[in-house]
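*Asks:* below are the sequence and a predicted model for it; my questions follow.
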Amino acid sequence: MADLDPTATFKEFDADGDGYITREEFTAAMKARGEEVTPAELDSIFRVADGRDGDADGRISQAEFLVAWDR
């Protein structure tokens, strides 16, 4: 992700502004950036996010996103 502001990038990806990025939002945001993400890549991204907070809700919170950004 080329943006320098991870909070702004999170807001870009969180299209409905509910504080979470869904698989659909993630896919749409990547497509808008001219990048494709495979189902396997999505599975991996969301599995890691769910593993971080243990809630297994299939969404990425801003806190999870910021942790991943710093990796």
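*Replies:* Great, that's in hand.
*Asks:* switch to C-alpha atoms for all contacts and neighbour counts from now on
*Replies:* Will do.
*Asks:* now the strands for the protein?
*Replies:* Listed in chain order, the strands of the chain (DSSP state E) span 20-21, 60-61.
*Asks:* what about stretch 13-29, start to end distance?
*Replies:* In stretch 13-29, first residue to last residue: 5 Å (C-alpha to C-alpha, to the nearest Å).
*Asks:* likewise for stretch 22-42?
*Replies:* Stretch 22-42 stretches 10 Å from its first residue to its last (C-alpha to C-alpha).
*Asks:* show me what the longest helix anywhere in the chain is packed against.
*Replies:* Counting residues, the longest helix found in the chain (DSSP state H) is helix 39-53. Using 3 or more C-alpha pairs under 8 Å, 6 or more residues apart in numbering; DSSP states H and E as the contact test, the elements touching helix 39-53 are strand 60-61, helix 62-69.
*Asks:* what is the burial count for Gly34?
*Replies:* Here the number of neighbours of Gly34 (other C-alpha atoms under 10 Å) works out to 8.
*Asks:* please compare the first structure with the one that follows:
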Amino acid sequence: MADIEEARKTFQQFDADGDGFITADEYKSAMARMGDFYVTASVAEAIIASKDANGDKLLSFEEFWAGVHKG
């Protein structure tokens, strides 16, 4: 996924409350909606932490984009 508009749409699917950040709970819920029921709360927390540049336990669009953009 190298297109920023596609990335924004994907980000919005994960950001359930629309606050501009993806929490571990939102990540887990989005993955379940997509059929991946193996993402537990601790797995979601680890995934968020691996891309969370500022350590706030939230994934901003910029952090999300940095994680998916391969330019």
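*Replies:* Sure thing, it's come through. Treat the numbers as computed from the prediction; the structure is a model and nothing was measured.
*Asks:* once they're superposed, tell me the TM-score.
*Replies:* Counting by TM-score structural alignment, normalised by the length of structure 1, the TM-score of this superposition works out to 0.77. Behind it: 66 aligned residues with a C-alpha RMSD of 2.1 Å.
*Asks:* turn the strands of structure 1 into CSV, including distance to Val37 of structure 1 and mean neighbour count.
*Replies:* Putting these into CSV (distance: least, C-alpha to C-alpha, whole Å; neighbours: other C-alpha atoms under 10 Å) gives the following:
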stretch, distance to Val37 of structure 1, mean neighbour count
strand 20-21, 15, 23
strand 60-61, 16, 22
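*Asks:* okay, those in a markdown table with distance to Pro39 of structure 1 next?
*Replies:* Below are the strands of structure 1 laid out as a markdown table (distance: least, C-alpha to C-alpha, whole Å):
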| stretch | distance to Pro39 of structure 1 |
| --- | --- |
| strand 20-21 | 16 |
| strand 60-61 | 16 |
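*Asks:* which one of those strands lies closest to Glu12 of structure 1?
*Replies:* Among the strands of structure 1, the nearest to Glu12 of structure 1 by C-alpha to C-alpha is strand 20-21 (9.6 Å).
*Asks:* for the closest one, give me the average deviation versus structure 2.
*Replies:* Its aligned residues in structure 2 lie a mean 0.1 Å from strand 20-21 of structure 1 after superposition (mean C-alpha distance after the TM-score superposition for structure 1).
*Asks:* and Ala32 of structure 1, how close does it get to Ala40 of structure 1?
*Replies:* Taken as C-alpha to C-alpha, the span from Ala32 of structure 1 to Ala40 of structure 1 is 19 Å.
*Asks:* neighbour count winner among those two?
*Replies:* Per other C-alpha under 10 Å, whichever of Ala32 of structure 1 and Ala40 has more neighbours is Ala32, with 11 against 8.
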